[in-house]
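Chemist: Pasting the sequence and the predicted coordinates here, then a few questions.
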Amino acid sequence: MSDHEYRSDARSHWSQQISRWVRLACQREVQSPKPGNVSPGYDFADATVADFLASADAIAVVMAMASERSLGTTILDCVEATRRVVGHNTNLGIILLIAPLATVPVGQSLTDGIGTVLNAATVDDSVAAYEAIRRTQPAGLGEVKDQDLLQAPTQNLVECMRLAADRDLIAAQYANGFQQVLGNGLKWLAEAQQAIESSSLQITWLAVRFLAEFGDSLIARKCGPLMSDLVQKKAQELLRSGWPQRSDSSADLADLDAFLRADGNRRNPGTTADFIAAVIFAGLRDGRIV
């Protein structure tokens, strides 16, 4: 085999791995019973487990080539691929979080490579990402004075995201080097793996841990920051109660779940679910999950 053929074969294998990890991350996220989210037995009127699984298959194909394409192109193409199979927004947050991670090339850890990916982002990436966001019409987005989504962006994608970082935890990842995914998230995942035997319950705990630390950006946008703060407090109380180790603590989790599902699922912690998918992808990609 020539050097060219070897490199081509290696790229193909890496692309297949990225695609597999993206699909697995999205599947494990939606198939785990996280409080307030779409999960088996808990479809929403406008979003089902089947929708999320179809979306996972769609973006996995696009993400496979992320390291050889621009970040903005990957984001926009993932949104378009999703729209072709489900016709509505199931995964914009997941796309925005996983696309930069999937772009880190083979041979580099995510921690070492994510900065290079973000620093390479351009105004063209902003244009593509803005178009992707507009096409999904996510809930609760207001207008801002600088780099508003309804205007043509004039700054690179990291700078545009930095302007929203104080009100959106996904945007903050572009500004802080994915600290909550690669720092907090992977640390908490390791803690869950050590303390909890069930892999599904590990994901449930991870979601509650994120809520307890950060609240939820989607809840804040849809219901106001005070509601996000209340959800954060309830998650903190659940962790202090001794769940999941305490044998009679499942009712405490059920109470949080019921609260989040009330009011027509308006309190759905969708941003938290997006982070869970990203952390699982990072764990798979860097060998922390098998």
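Modeler: Nice, I can see it.

Chemist: hey, let's count contacts and neighbours off CA atoms from now on
Modeler: Will do.

Chemist: Skip the chain neighbours and tell me the closest residue to Leu169.
Modeler: Ser217 (6.3 Å; C-alpha to C-alpha, 6 or more residues apart in numbering).

Chemist: Roughly how far does that neighbour sit from Pro35?
Modeler: 15 Å (C-alpha to C-alpha, to the nearest Å).

Chemist: So these two - more neighbours on which side?
Modeler: Pro35 (25 against 22; other C-alpha atoms under 10 Å).

Chemist: Flag every buried residue along stretch 198-209.
Modeler: Ser200, Leu201, Gln202, Ile203, Thr204, Trp205, Leu206, Ala207, Val208, Arg209 (16 or more other C-alpha atoms under 10 Å).

Chemist: Give me the contacts around the helix or strand hosting Gly115.
Modeler: Applying DSSP states H and E as the criterion places Gly115 in helix 110-119. Residues outside helix 110-119 that contact it (C-alpha atoms under 8 Å, 6 or more residues apart in numbering) are Pro100, Leu101, Thr103, Val104, Pro105, Val158, Tyr174, Gly177, Phe178, Leu182, Ala282, Asp286.

Chemist: second one coming, line it up with the first:
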Amino acid sequence: MTALAPARIRSFYRAACLAELDALKPGNVHAFAAGHRMVVADFITSADVSAPALAQAGAGVGARVHGGVAATMAAAGQNTNLGILLLCAPLAVAAEGGASVSAVLGSLDSTDAEAVYAAIRLANPGGLGRAGKHDVAAAAPTSLMSAMAEAADRDRIARAFVNGFADVTEIGLPALHAARSQGLDPAWCTTAVHLAYLRWVPDSHIARKAGADVADSVRREAEAALAGLDLAAKPVERLLALDTTLKARGLNPGTSADFTVATLFWDALATAGARLA
């Protein structure tokens, strides 16, 4: 397997974060519209300051997540990228070490758990609530994977740690490749990825803040609203209509956006020679 230099990993990560912002992503923050008391500039800053930690040479998954969150909170003053960092850190470690993502996930230890728990407490993501086991307010468990398995049924990012990033390989990457095969512009390819996640799985961020039933209703609403959509026609007005109604209800499909970044990052690393699968 090809091992990638940290400088390239850093560049790919930042590019993925910025590309996601250029795409029209209904309900989320993007270049076409702000939302949820956040603007694109907040996420650009977050990408810039978190990239060095995410690509820190020799660092483990937990250290990269915590370093990225700490830099982001110091510069942006709010949680804009915890989910992105949780998804991208294992990919960065795998790419640097010439390993598969599954191998990296299998090597996580108590140090990773402590750092990730500290990062989550620092970011204080909305709607986190309390858990009966492995609650982030308590001491970190010995096994980060055990904690992720406990949360996997209610959080897609936690589930990614358990199922080897199946959502990326089974939803995100196929959507990206299909969009490219249709000749779509890069930004519209990114929109296609986001819409794939939005339409196919209930968004965890919405579920945490508004409940699982609301998250599934948003998925069904998006599926109905976007039926027959031709992204080649650049349907800005139709997507902005969905964007407006989601934001008016305070519904932010942030997990779908996080997975969109991870999909772009995975694709860039793989194109450069990393064999992540």
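Modeler: Arrived safely, thanks for sending. Because the structure is predicted, anything quoted here is derived from the model rather than measured.

Chemist: TM-score them against each other, please.
Modeler: The TM-score (TM-score structural alignment, normalised by the length of the second structure) is 0.91; 272 aligned residues with a C-alpha RMSD of 2.2 Å.

Chemist: residues in the second structure aligned with the helix or strand following the helix holding Gly115 of the first structure?
Modeler: Later in the chain than helix 110-119 of the first structure, the nearest helix or strand by DSSP H and E is helix 123-136. Aligned using TM-score structural alignment, helix 123-136 of the first structure spans residues 110-123 in the second structure.

Chemist: Mean per-residue distance, that stretch versus the first structure.
Modeler: Here the mean offset of stretch 110-123 of the second structure against the first structure after fitting is 0.9 Å, by mean C-alpha distance after the TM-score superposition for the first structure.

Chemist: can you pull the contacts of the aligned partner of Ala210 of the second structure in the first structure?
Modeler: Residue pairing (TM-score structural alignment): Ala210 of the second structure is matched to Cys223 of the first structure. Contact partners of Cys223 of the first structure, counting by C-alpha under 8 Å, 6+ apart, are Arg266, Arg267.

Chemist: which position in the second structure aligns with Ala175 of the first structure?
Modeler: That one, Ala175 of the first structure, aligns with Val162 by TM-score structural alignment.

Chemist: nearest spatial neighbour of that match, skipping sequence neighbours?
Modeler: Val162 of the second structure sits nearest to Ala149 (C-alpha to C-alpha, 6+ apart), 6.0 Å away.

Chemist: residues in contact with that neighbour?
Modeler: Ala158, Arg159, Phe161, Val162.

Chemist: Quick check: of those residues, which lies closest to Leu108 of the second structure?
Modeler: Phe161 (10.3 Å; C-alpha to C-alpha).

Chemist: Checking that closest one next. Helix, strand or coil?
Modeler: helix (DSSP: H, G, I helix; E, B strand; the rest coil).

Chemist: list the buried ones in stretch 216-228 of the first structure?
Modeler: Here stretch 216-228 of the first structure shows Asp216, Ser217, Leu218, Ile219, Ala220, Arg221, Lys222, Pro225, Met227, Ser228 as buried, counting by 16+ other C-alpha under 10 Å.

Chemist: Now go through the residues you listed and say which are in helices.
Modeler: Judged by DSSP state H, helices contain the following of these: Ser217, Leu218, Ile219, Ala220, Arg221, Lys222, Pro225, Met227, Ser228.

Chemist: surely the first one meets Met227?
Modeler: By that I understand Ser217 of the first structure. No - if you go by C-alpha atoms under 8 Å, Ser217 of the first structure and Met227 don't touch, sitting 10.4 Å apart.

Chemist: can you list residues touching both of those two?
Modeler: What both Ser217 of the first structure and Met227 touch, as defined by C-alpha under 8 Å, 6+ apart, is an empty set.

Chemist: give the contact list for Leu253 of the first structure.
Modeler: Pro35, Leu238, Trp243.

Chemist: Give the equivalent position in the second structure for the first one.
Modeler: When the second structure is aligned by TM-score structural alignment, the residue opposite Pro35 of the first structure is Pro26.

Chemist: wait, its match sits on Asp243?
Modeler: Yes - the pair Pro26 of the second structure / Asp243 is scored as a contact, 3.9 Å apart, by C-alpha under 8 Å.

Chemist: All the helices of the stretch 1-150 of the second structure, residue numbers only.
Modeler: 6-22, 40-54, 61-76, 82-97, 101-106, 110-123, 144-151 (DSSP state H, counting those that start in this stretch).

Chemist: Just the buried positions in the shortest one, please.
Modeler: Residues of helix 101-106 of the second structure classed as buried: Val101, Ser102, Val104, Leu105 (neighbour count, 16+ other C-alpha under 10 Å).

Chemist: and stretch 252-261 of the second structure, how far out from the chain's middle?
Modeler: The gap between where stretch 252-261 of the second structure is centred and where its chain is centred comes out at 5 Å by C-alpha atoms, centre = their mean, to the nearest Å.

Chemist: Quick one: map Gly62 of the second structure onto the first structure.
Modeler: Gly62 of the second structure maps onto Gly72 in the first structure, by TM-score structural alignment.

Chemist: Report the contact partners of the closest residue to its match other than its chain neighbours.
Modeler: In space, and not counting its chain neighbours, Gly72 of the first structure is closest to Asp125: 3.9 Å by C-alpha to C-alpha, 6+ apart. Neighbouring residues of Asp125 of the first structure by C-alpha under 8 Å, 6+ apart: Ser70, Leu71, Gly72, Thr73, Asn156, Leu157.

Chemist: excluding its backbone neighbours, what's nearest the last one?
Modeler: Spatial nearest neighbour of Leu157 of the first structure, excluding adjacent residues (C-alpha to C-alpha, 6+ apart): Ser126 at 4.5 Å.

Chemist: okay but that neighbour is in contact with Glu159, surely?
Modeler: No - between Ser126 of the first structure and Glu159 there is no contact, the gap being 9.1 Å when judged by C-alpha under 8 Å.

Chemist: Just the buried residues of stretch 153-173 of the second structure, please?
Modeler: 154-162, 164-165, 167-168, 171-173.

Chemist: Would you map the helices across the stretch 151-290 of the first structure?
Modeler: Using DSSP H, counting those that start in this stretch, the helices of the stretch 151-290 of the first structure run over 157-164, 169-176, 186-195, 199-214, 217-223, 225-240, 250-265, 270-285.
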